[in-house]
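**Student:** below are the sequence and a predicted model for it; my questions follow.
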Amino acid sequence: MLSVVQDVLFPLMCYSDADQELWNSDPYEYVRVKFDIYEDLVSPVTAAQALLLSTVRKRKEMLEKTMIFLMQVLTSPNVDPRHKDGVMHMIGTMGAVLLKKKIYKDQMETMIAQYVFPEFQSPYGFMRARACWILQNFDEIKFKSDQNIVAAMNCIQNALLNDNDLPVKVEAAMALSAFLASQNKAEKIVEPNIQPLVQELLKVIKETENDDLTNVMCKIVTTYTEQLIPIAVDMCTQLAATFQQVVDSEDGAEEKAITAMGLLSTIETLINCMEENPEIMVQIEPITLQVVGLILGKNVMEFYEEALALIYSLTSTRITPDLWKCFEMMYQMFQNDGFDYFTEMMPALHNYITVDTEAFLSNEAHVRAVYEMCKSILTQDCGEDDECHAAKLLEVVVLQCQGRINQCLASIIQLVVERLLQEVKTTELRTMLLQVVIATLYTAPDQLIQVLESTMLPNTNTTLTSHFVKQWIHDTDCFLGLHDRKICVLGMCTLLQLGPDRINVLKECHTELLPAMILLFQGLKRAYAAKAAEEDDDDDDDDDDEDIEHEVLESDEDEIDDAGEEYLEKLEEKVNKTAAATPFNITTSIQDEEDDDDDDDALDDEMDETALESFTTPLDKDECEVDEYWVFKEVMQTLESNAPAWYQALTSTLNPDQQKAMQEIATLADQRRAAAQSKKIQQSGGYNFQQTSVPTSFNFGGSFGS
């Protein structure tokens, strides 16, 4: 097998006459061929690499024998540069295997310093390119000498900035990205030169239209956001110009499309990194909108997803008049040929509704456009995933624009109810449709009841109200996550308040209401615990990055915490004293909620139950004052006082376990109210105490020892 390595694989992996001819005649094509995955499929060099790897991994002693052969070639006097290229090509190909063997792993740094670094000064461009390439393959080496990693980074930077051969610059850029990802010390070494490096990389991207380089740029932008602020606008301008150039080109349409997508992704990364710099965003926005306008205006469907992602990024914090024009373009795109891209439009549409609700509502056409898009999705056969998104968007509109879209509510209710009455294959869609109706019940109960009561089920004498309530209660266990359960609880609280006098079907199913709500609250408890666990994990990650001195509180903060504890203790006493006035037997204690280890799996299950919860509503904000636990408790207290017969009908059939669950819900309501009040006080600057003057002398009634 060694003869195969020496006589077949080695010659194939050396720099060839064909390589030299292409390098000299068309370096752009040389770069394209070397980075083309389709060329790799038919390349004998790629096949040689694969066979070499398989051989040294599976054949006993072949790694050692191959390395002996390669080092003999490398150290021989007057070695042919092409043979030296072949040696480095083979060593780099075996990089992952070599780094797993201690005997070689410990020698790699020395090998790089002795044999690779000098090649950056080689008169042969292909050897300078190979030096960059081999560093990519050993980017995870644990350098023992800081001098060597500095030397490696300086070689890479110099190759990108100053080399005259385009293929060398491309390989240098790839090596730069690899070292930034793998070597912690690389970031600081490169930082002083990052602006000229980026400017040079932009030129190389424009010249080569290489999609791998756009990934390099994304890595650099996320790593050096602050340092790139001064040139961010120029970067966006050049990326947009290169995108225009790529789109206008007629050669290699499929390859160009991949490059264009990479450019759009890089612009998106730049926007996301600069969003906290409004003075930069003001300049980046019109440049980006020209790109978006080109895509949407010319109906370039292959870039719709990227264009919609750009709109989402631009609308995440503010929405300018030009971006509202973009909203109109999105609507036109949807009507023309963008029907299949509704789920990709959803994040941007959510921003338009929630980031600037006033502007959204200022033009009736905005609301109508969202309704028409959702109607198209819900009335045509486009798949239940799209329909779930459409229903979610309608729910967002109902909750975000509460009390301000009454003229549209009847149409929204009718649309959703009609879809509910048709075949629904998945519980996800059915619960999402129910959720829109529940949101309407919560925000505008009179309008909902009017529509439902005036509509009969087909071929029956039953109103839609009865069908809706029964289906809702039946599907209680299908509502998952935090938001879905919360709106479900709030909706059922509205049902309790309306009572059987307004909702006649409650006379039939009133005994099912509280058990259904108990089930929801049990799910909410798990969901909140899962959220807290996730936030704790995030906090732990953040703490790892902080200096240790930040972990110790100042003395003033300790005093505030002591006062807070005293406040909570007094609040607990007060709640316990007034417990008799509540409809439940309450024993309140302010405590940390801890679940047994047996519940860990349940918490994990709660983490990602509903992807659509990422499209938030006012009920999901941290500062939201609507607490479903407290709302439920207040409703039950009010019913006990003002509607005792209805209260008795609801509670009389509860079994002991359900009664205990009700008590726990009430206790948790008190805990949550106390915690919310404490948090509000802390956010306002802590607890205020009356300031008194401190005496300058003290008399304790006699001298010491008297």
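**Tutor:** Nice, I can see it.
**Student:** contacts and neighbour counts: CA atoms only from here.
**Tutor:** Fine.
**Student:** next, work out how far apart Arg502 and Ala410 are.
**Tutor:** 19 Å (Cα to Cα, to the nearest Å).
**Student:** more neighbours: which of these two?
**Tutor:** Neighbour count, other Cα atoms under 10 Å: between Arg502 and Ala410, Ala410 has more, with 16 against 12.
**Student:** check contacts around the more buried one.
**Tutor:** Applying Cα atoms under 8 Å, 6 or more residues apart in numbering to Ala410 gives the contacts 447-448, 451.
**Student:** try it again at 10 Å.
**Tutor:** Residues counted as contacts of Ala410 (Cα atoms under 10 Å, 6 or more residues apart in numbering) are 440, 447-448, 450-452.
**Student:** and the gap between the closest residue to Met517 other than its chain neighbours and Gln435?
**Tutor:** Excluding the flanking residues, the one nearest Met517 by Cα to Cα, 6 or more residues apart in numbering is Val489, at 6.4 Å. The gap separating Val489 from Gln435 is 11 Å, by Cα to Cα.
**Student:** what does Ala152 give?
**Tutor:** Counting by Cα to Cα, the gap from Ala152 to Gln435 is 58 Å.
**Student:** any idea how far stretch 561-573 is from the chain center?
**Tutor:** Remark: stretch 561-573 is offset 38 Å from the chain centroid, using Cα atoms, centre = their mean, to the nearest Å.
**Student:** in that stretch, which residues are buried?
**Tutor:** 563-564, 568, 571-572 (16 or more other Cα atoms under 10 Å).
**Student:** included below, for side-by-side comparison, is a second structure:
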Amino acid sequence: MDALYQCLSHTLDPNPNTRKAAELELRKLEAHPGMLPSALQLVSRNDVDLSVRQATTIYIKNRIRRAWDAKSAALAELKQSPIPEADYSPVREALLPTLVSCPPQLRVHINASLGAVVRHDFPERWPKLVDEVKELLGAGDGSDVTRVYAGLAALLEIFRAFKWRDEKNIMAPLCESSLPIVLNIVRSILGSSNSSSAEAGSLIYLACKIYKTSISTNLTAYHQADENIVPWGQTLLQIVQKEVDPSQLPSDDEEREKASWWKAKKWAYFSLNKLFTKFGNPSQLPSNMKKYKAFAEKFVASFAPEILKVYLAQVEGKVNGKVWISDRAIYLILTFMSECVRAKSTWLLLKPHLGTLVEYFAFPLICHTEADDELWELDPTDFVRTQLDPMDDYGSPRAAAANLFQVLVQKRMKGAFMPILEFLTNVLNNYPASKTPAQKEGALNLIKLLDDAMLSHPSTAPSLEGLLTQHVVPDLRSNHRFLRFRAADVVAALGGKMSWKDSKSLESAFQGIMATLEDPEIPVRVQGANAISSLIDHSEVQEAMAPNAGRLMQELLKLSDEVELDVLTEAKSRVVDAFSEELLPFSTKLCEQLAQSYFRLMRSNIEAAKKAEDMGSVAREMDPSVLEDRGEEDKMFAALSCLSTMYQVLSSAEHRPDILAQLEKIVLPVVQFTLQENLVEMFDDCFDLTDVLTFYQKRISDDMWGNFRLMYQTFKTSGIDYLAEMLATFDNVITYGSQAFESNAELRHIIFDIFQTAMTSEQLGTSDHIAALKLADVFLLVLKSHMQEAVPAVINLALPHLADGQVTPLRKWATLVILDALCFNTVPALQALEAAQATQAFFASVLTIIGKFTRVNEKKVIAASFLSILGLDPAQTPATVQQGQPALLVGLLQNLVSLPKAVQKAKEEQEAFENLEDESGDNISGSFQIDDSKDADDDVIDEDNEYLELLAREGDRMRARAEAQAAGQDFEEEVDYGSDDEDDDDEGEMVYYSPMNQVPVFEGLRTLLANNPRVQQIASSLPSEDQQLLQNVSQFKDEELPLPPNADIPVA
């Protein structure tokens, strides 16, 4: 025990070497029986230092999570010893007593340990667990707080273990046996004289969380029965309305929010909401929830109105200043009301309160507050993030209020839009006379929230320009920084989508936005940059901005370095797109700045990760600041933004080889740094950079050859999962570096080894095999006879994938690669097929699915390979092939007759691709639709219901698959593998160039017919309809596909 104590205490030592030595010693002790039970005893001892007890609970939690299941993947991955069999029973026996005796701050880790054991052992290996928990709960009066708390915490872990998957049918009997006891405990506490205490709140918090967890996915018969839903509903409403003695609560709002009673109220609100939104609203039930229709009809008629009545009373108390409500509770109240908007019965109850709800409750929540000012001062970057990233503000009252406004306008346009608009107009017209700057900011925020509706509605769309000119643009120069920020936000939302009739108004807006880029406040500059990316769609703005494009980009780069957020990516992208020519002289300096920013950001992330690793697992988990540093998400997104902007700069220099050569020297070190430091999150974007560099330059420099070898090394180590992302670069390197491959056996070995590794690695799947086959397609067609030695191995690796009964993309690519080999390495390819005894089966397969090859490249490969086979000297032609030559000739003709149609389709696709224009700038209504076809107060059935239905079907499918797999059965899905019109794995031919594009297959057919007696004999013996087909096809002319832009590729 002493040795274990010393070891665990050393995991907290400031010296990293001591910490690592302690963790290694723990690894050694893990194999000894009694280690885990002894650790649990340490936790229960009051004479042990609390920090050591905390470190011990963290260790126990991690050990049980990783190793309690002896077959756990984490156990194998971390190469840890399994838990000795003798320890399982003592640990189970010790967990509940430890939960009772340990200090409150350690319970969370013991709870997690218990949950991991429950998921694996209950009920088979721990059949008496529920009885043991009931014993802790006692008579249900909540008298022994410590034991009841432990019992509720343990019961919560049992419910959590089965809330998503209940294959063992645990939930129904568990609810029947335990929830009545939980309900009695809550009622007893609520009726006690000490009901406002923190201890009472903690118990009710756990009870509410248990109930909430029990209804996560399904309602059992217990939940739906009147004799249960009524008392539970009444009790939850009683908790919501409970007036907690203020003396029992912290005076500080933030601390009060965290108080146990308000955490209990939060889960009471949540449970009431869940009952309605998931199970109790009949018009919104998806197909797989129709079993709850009877419950829903009763709930929406009897229970939902009572909930809404209580919530409205809470709102009234809050508005009048008589009731304090936590932010989370406000969020849940507004979320419930948003759902009430959809159902006719609850909407009719809510509608009379709309004016009060909007003006006095929801609107103040979207206005600027003192807390916003404090955050702006403390951390401007964080302020920007909370304002611009909806997920960062998720769960806040402001987010819920914003959602309510949008739901009201989207779902109840007839009944809600005009009253909201009247209120908004009143605020705007009475500022600054009787409305405060914060209220003006709220009004601007509301305009932004309703932007789609205002752009679409006939009463607002024509007057938007006047609205912006009178009430928004002047605030771009306001003395209040938050008004400048919000005014720019409105311009960003509306300015690019609306039509400006008066050029002076547009110029005024543009000049105001340009002023925000030089604002002393970072958030204003960021919002101004967003507005630039919106206004840039207007030609007048582009003309005015063009002379200063370089300075504008410098400001954006400087700002990106200051805030380290991804939010500026769009602005930089739009500027580069709009002013590619103007920015070319600055492109080298621009990329240098981007590279420097990237290196700085990623080195910071690397250092943070190293710091976290050096601390050791236990100490790291005890230091929350390290967990925050370890994420470094802002820096990661900012680094990705650097790579994205580099990509656009390279694209803008597409026709300037001199500039591309300079840029390559800046960009490649970025890529190489990324690969060498194994920054896998950045691999995809870095390979995009090498793709455009090689494609646009049409040559492979010495530096790029070095990068190619580094990519190979990366693929063989940490990057094996990234072949699909590397593929475009590999394709370009082979195509434009073909002479080097032809003369260098090492390079040929590298490219073949990549293919072979991808086809044989156990950790790769179908999509990786397709990527590998695409790579083989390139090197076989480009390098031709220079890859002759690899042909047998390529064929042997492709053949197993022909056995698929369906015409899957994998089967098609495997077939195509073997045909590639037959095009230019015909004899060795046939010899390989013969050696594998696969010749007859292969050609039978090809002729069976030949109609599935619809692309020009595929058809030309088939034609060239068949022509090569038919043109062979009989001495070189295997007997099985000679016997099938008539069928091959007919297959060749059937393939060629559809080639002109494929060529025409490819041309049309390419033309459509090149003429494709972004129409978003001309669409002022966005996706918002005004539907006047139905009663304004009917149940709302719209795309949200369609989405829920889609999720329901997908959930049913996944459950069926899981059940089939658990039963050891095959799961058959209805998937169309045989469509001639689309193939999800392929890109369109307008962005794909093949060396086969210029191969004259029709001329090849005529030459073969003119010069080969054997083929002439076969042709003369064909049936009359095939001879007619031959005569028609032999008249076709070879029509090359037009080359994609800059694809003037020499056929090697």
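**Tutor:** Sure thing, it's come through. Just so you know, these numbers come straight off a predicted model, no measurement behind them.
**Student:** tm score of chain vs chain?
**Tutor:** After superposition, the two chains reach a TM-score of 0.79 (TM-score structural alignment, normalised by the length of the first structure), with 597 aligned residues with a Cα RMSD of 2.8 Å.
**Student:** on that earlier part again, which of the contacts of Ala410 of the first structure are buried? Put it as a PyMOL command.
**Tutor:** To isolate the buried ones among those in PyMOL, judged by 16+ other Cα under 10 Å, type:
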select buried, resi 440+448+451+452
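**Student:** which ones among the contacts of Ala410 of the first structure map onto helices?
**Tutor:** Residues of these located in helices (DSSP state H): 440, 447-448, 450-452.
**Student:** how many neighbours does Ala253 of the first structure have?
**Tutor:** Around Ala253 of the first structure there are 12 residues (other Cα under 10 Å).
**Student:** what do we get in the second structure for it?
**Tutor:** In the second structure, Ala253 of the first structure lines up with Glu632, judged by TM-score structural alignment.
**Student:** now for its match: which residues touch it?
**Tutor:** 601-602, 604-606, 608-609.
**Student:** buried subset of those residues?
**Tutor:** Neighbour-count burial (16+ other Cα under 10 Å) is assigned, among the contacts of Glu632 of the second structure, to 601-602, 604-605, 608-609.
**Student:** in helices, which of those appear?
**Tutor:** Taking DSSP H, the ones among these that sit in helices are 601-602, 604-605, 608-609.
**Student:** what is the nearest of these to Ile60 of the second structure?
**Tutor:** Ala609 (24.1 Å; Cα to Cα).
**Student:** got the contact list for the nearest residue to the closest one once chain neighbours are set aside?
**Tutor:** Among residues not flanking Ala609 of the second structure along the chain, Arg630 sits closest, at 5.6 Å (Cα to Cα, 6+ apart). Residues counted as contacts of Arg630 of the second structure (Cα under 10 Å, 6+ apart) are 605-613, 620, 624.
**Student:** can we see that at 8 Å?
**Tutor:** 605, 608-609, 612.
**Student:** how much space is there between the residue positioned nearest the centre of the first structure and His350 of the first structure?
**Tutor:** Nearest to the mean C-alpha position of the first structure, by Cα atoms, centre = their mean, lies Ser614 at 9.2 Å. For Ser614 of the first structure, the distance to His350 of the first structure equals 10 Å [Cα to Cα].
**Student:** strands of the second structure, start to end?
**Tutor:** Under the criterion DSSP state E, the second structure carries no strands.
**Student:** which residue in the second structure lines up with Pro515 of the first structure?
**Tutor:** In the second structure, Pro515 of the first structure lines up with Val890, judged by TM-score structural alignment.
**Student:** and for the residue nearest to that match when sequence neighbours are not counted, the neighbour number?
**Tutor:** Nearest residue to Val890 of the second structure in three dimensions, chain neighbours excluded: Asp1026, at 6.9 Å (Cα to Cα, 6+ apart). When neighbours are counted by other Cα under 10 Å, Asp1026 of the second structure registers 17.
**Student:** what does Phe117 of the first structure correspond to in the second structure?
**Tutor:** Under TM-score structural alignment, Phe117 of the first structure pairs with Val473 in the second structure.
**Student:** wait, that match touches Phe510, no?
**Tutor:** No: applying Cα atoms under 8 Å as the test, Val473 of the second structure and Phe510 come out as separate, 9.1 Å apart.
**Student:** any residues touching stretch 6-13 of the first structure, and which ones?
**Tutor:** With Cα under 8 Å, 6+ apart as the contact definition, stretch 6-13 of the first structure has outside contacts at 44-45, 48-49, 52, 69, 86-87, 89-90.
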